[in-house]
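Chemist: here is my input, please return the structure:
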Amino acid sequence: MTAAADVSRVAQPQLATLRLIGTGCIALGVFLSGFVIDEPAPYELWLALLIGVWFVLGLKISRSVAPLLVLFVTFNVGGMLSLTQMRDLADGPIYSAVSTFLALSAVFYAAIIGDNEKRLTLIFNAWVIAAIITASLGILGYFHAFPGAEAFTRYDRAMGVFQDPNVFGPYLVAPALFLLHGSLIGNFRKAPLRAAGLAILLFGIFLSFSRAAWALFAFSAIALVFFMLLKHRSNAFRLRIMALSLAAVILAFVGLIVALQFHQVSDLFSTRTQLVQDYDGGHLGRFERHRLGFMLSMERPLGIGPLVFSTLFREDEHNIWLKSLTTYGWLGFFCWVSVIVWTIYIGFRNVLKDRPWQPFLLVAWITILGHVGIGNVIDTDHWRHLYMLIGIVWGCGALEHRRSARLRAGA
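Modeler: Predicted coordinates for the structure are as follows:
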């Protein structure tokens, strides 16, 4: 036996051990995504280190993930070019650095999932745990359950360990869908535990008083049930899904009635359910800012720079398409639209295929569709969980590509 063979025998177990530790570190990274109070957050710092270590250990970008890397790098080149349009850089470079990191995080998730499908379970389980903890803190904060609990609220709305209730609410949707999916088709013995977790997440979404989060969950839950009924051909199984879905709706309605018995809940609920708020219409309201912003963007191909829009029009863009134009220029806008369209296409092609990763793809893809909708009234370019969802869909696409290649090689 040669010396090289001896080294190989030693190196392989060591490398496997390192990758196992790295997988545990991924779970920690996903867990930290639920605790974002400021930028850069611990999530960024931890994942930046993790991405570097993983690529040193040999993680590769497959051909099916490479287009995502190219598009996101170009997207952020547009963002860097927009910095040249700023008179005062202020926080612009930090904003661009976070944007670049988040883009790379999507590529990282796609690569590690394409490398090993079992990491999907790890990612979603860590996400569920983080979501339940941050939702619980938001709920306790809303009801001032302990001294200092108001730190987990803003404007009398639950926000957990986030900067904004409008990010906190949507963050909880994907893990809520994952638990809902497991409750509908999983083992009945685990149903009470899943139902308890789902109840906490739904209450957290409700108390965020984010209309975007409410609409996102309602759309996503209906779409999830629809695609599950479409995929499963057994009438008995379809009846089970419909019966459990109806039971979930009834329980949610009962929970809503109970919550509305609290005056602080019912008053804010009646205000937030108005379709158009004071800050939506009127002079320089949300919708007028959208119109003026798009007109301005047609004259500024390189954009106007990060965080500049609010200095011109009192508030941020609150529209991801406009945000991509103002902050990343025409180049960034083209790349963002391309990423979203390509991601939707990958999911559409594979979402009904009978694969071990199909439930994860279904949850991620549906949630992204919902984010595309709410992106018309809110900025999502720095939502960490959105990049994670994009990475999950592309990672599942990479798994499908690898499976097809194996089948062709075996033919």
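Chemist: from now on I want contacts and neighbour counts done on CA atoms only, so please keep to that.
Modeler: Fine.
Chemist: and Glu315, how many residues sit next to it?
Modeler: Other residues within reach of Glu315, judged by other Cα atoms under 10 Å, total 16.
Chemist: the closest residue to it other than its chain neighbours: neighbour count?
Modeler: Spatially, and ignoring its direct neighbours in sequence, Glu315 is nearest to Phe309 (7.2 Å; Cα to Cα, 6 or more residues apart in numbering). Neighbourhood size, Phe309 [other Cα under 10 Å]: 18.
Chemist: check contacts around Phe309.
Modeler: Shown in contact with Phe309 (Cα atoms under 8 Å, 6 or more residues apart in numbering): 315-317, 326.
Chemist: out of the residues you listed, which end up buried?
Modeler: 315-317, 326 (16 or more other Cα atoms under 10 Å).
Chemist: between which two of these is the distance greatest?
Modeler: Maximum pairwise distance among the buried ones among the contacts of Phe309 (Cα to Cα): 13.3 Å, between Glu315 and Thr326.
Chemist: hmm, back to that, mind giving me CSV with the contacts of Phe309 and columns for distance to Ala145 and secondary structure?
Modeler: Shown next, in CSV, are the contacts of Phe309 (distance: Cα to Cα, whole Å; DSSP: H, G, I helix; E, B strand; the rest coil):
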residue, distance to Ala145, secondary structure
Glu315, 33, coil
Asp316, 33, coil
Glu317, 35, coil
Thr326, 42, helix
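Chemist: got these as JSON lines, with distance to Ile392 columns?
Modeler: Shown next, in JSON lines, are those (distance: Cα to Cα, whole Å):
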{"residue": "Glu315", "distance to Ile392": "32"}
{"residue": "Asp316", "distance to Ile392": "29"}
{"residue": "Glu317", "distance to Ile392": "27"}
{"residue": "Thr326", "distance to Ile392": "28"}
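Chemist: and for comparison, fold this next one:
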Amino acid sequence: MTVFCNQLINTRTFFFICLILVWLSSVYISSISLTADPRVVFEMFALTSVAFIGITSCLVATDWTERELRIFVDVYILSNVIAAVIGVLGFVAHNPDLTWADRPRAFLDDPDMFGVFLVPGILGSLFMIAEKRRRILFSAALLLLSVAVFLSFSRAAIVSAALWSGIYLGILNRHQLLRATLSSLAFLVPLVVVVLLFAVLNDTVSHMLSGRFTVAEEYDLGHFGRYNRYLLAIPMILDHPFGIGLLQIENYFPEPIHNVWIACFLYFGWIGGLAWTLLLILSGMQAWNTWKQSRNGLCLMIFFGWLSIISCSMLHEGERWRFMWLLTGVLWGLNPRNFVAIPRPAHESRRIIAARKPAGRATPIVS
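Modeler: Got it, this is the predicted structure:
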């Protein structure tokens, strides 16, 4: 975005940037009258920064080939492993700076954000194992990330990890489903053993096992519960076409709306909600077309990683998740032409075939 680089701008990236700027404009329009509150100013700055993470990652990924995308996935998995180690150690040590409500969060905002952050790393590890690249190393990473997601006790993250990993694993091994099933069962054995050890040695785990794994917690039910707040938000959305603004939800409900799609309509108005809806639909279409044209497994892995995050954001305040914007930008930036093998000219293919023939035989001369 500067005059010092030869940045590639195509129709797709230009439209993505415009869509993000429209969404950001709705954030400012809805909250500009509330800037006397320093918390609102901070939230506006935070949302601006995460949105520009998406724009930057989109621009960076425009000229990526499989090599650069593979490096990105490796680094993402490494960052997940570092976060998982910090979170698990903080959980074991009961470190208040690394936990929230006795659940690990590492240096992220909360345990739910921590758990969702790790799910694309699980998908990336599955891809690397299927590609037979350092299988022992990535199997260890897969086990660590799975344990960390479980210890986050985020219902959305755990269900997302199980659902999308199962679908993705089935696609990766669609020609060897029986073998994939047996491998999955073999992986579950050490995972269950580790979880049981935590449950026996840590009172928090045993308590969470009995309380967290339910369809609805106490705060999900009731008139102002999470699920009923979705219904209560509908008349408020209709009455506030420009949105109620940032942090104003606390004047109406005891907790945030915990649904990024409804929140965009409620907080930022109809324009913000429509921009977000369009962003979700077009992101899915963009990811599908990229994979369909390239047939590259890494592109499919990015798509599933993005889906795992978006599905969780429907139960949380996901508009603040930096990694969600990161993967969204990468998803829009990937150019399928950079991942399609360039066919060799016919005369070059004949020359290669002729050169590969064994010595001693008559080899036709190819001009």
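Chemist: related to what we said a few turns ago, aligned counterpart of the residue nearest to Glu315 of structure 1 in structure 2, please.
Modeler: Under the alignment (TM-score structural alignment), Phe309 of structure 1 maps onto Ile249 of structure 2.
Chemist: go on, Ala126 of structure 1?
Modeler: With TM-score structural alignment as the criterion, Ala126 of structure 1 matches Val75.
Chemist: burial measure for its match, as a count.
Modeler: By the criterion of other Cα under 10 Å, Val75 of structure 2 has 13 neighbours.
Chemist: show me what the helix or strand it falls within is packed against.
Modeler: Assigned by DSSP states H and E, Val75 of structure 2 belongs to helix 66-93. Packing contacts for helix 66-93 of structure 2, counted by 3 or more Cα pairs under 8 Å, 6 or more residues apart in numbering; DSSP states H and E, involve strand 99-100, strand 103-104, helix 111-130, helix 135-152, helix 297-313.
Chemist: the corresponding residue of structure 2 for Val167 of structure 1 and Val149 of structure 2: what is the separation?
Modeler: Matched by TM-score structural alignment, Val167 of structure 1 corresponds to Met113 in structure 2. As judged by Cα to Cα, to the nearest Å, Met113 of structure 2 and Val149 of structure 2 stand 10 Å apart.
Chemist: repeat for Arg320 of structure 2
Modeler: 20 Å.
Chemist: tell me which of these two has more neighbours.
Modeler: Comparing Arg320 of structure 2 with Val149 by other Cα under 10 Å, the one with more neighbours is Val149, at 28 against 20.
Chemist: that one matches what in structure 1?
Modeler: Aligning on TM-score structural alignment places Val149 of structure 2 opposite Ile205 in structure 1.
Chemist: quick one: residues contacting that match.
Modeler: 135, 168-170, 172-173, 213-214.
Chemist: nearest to Trp365 of structure 1, out of those residues: which one, please.
Modeler: With Cα to Cα as the yardstick, the closest approach to Trp365 of structure 1 among the contacts of Ile205 of structure 1 comes from Val173, at 12.2 Å.
Chemist: who's in contact with the residue found closest to the closest one once you drop the neighbours it is linked to in the chain?
Modeler: Counting by Cα to Cα, 6+ apart, Val173 of structure 1 lies nearest to Phe217, which is 5.8 Å off, once chain neighbours are set aside. Residues near Phe217 of structure 1 by Cα under 8 Å, 6+ apart: 170, 173, 370.
Chemist: and if we set it to 10 Å?
Modeler: 169-170, 172-174, 176-177, 202, 205-206, 211, 223, 367, 370 (Cα atoms under 10 Å, 6 or more residues apart in numbering).
Chemist: so which of these would you say is closest to Trp46 of structure 1?
Modeler: Comparing those against Trp46 of structure 1 with Cα to Cα places Leu172 closest, at 21.3 Å.
Chemist: so the closest one touches Thr134, yeah?
Modeler: Yes: between Leu172 of structure 1 and Thr134 there is a contact under Cα atoms under 10 Å: 9.0 Å.
Chemist: ok so, going back, the match of Val167 of structure 1 against Arg103, yeah?
Modeler: No: between Met113 of structure 2 and Arg103 there is no contact under Cα under 10 Å: 11.5 Å.
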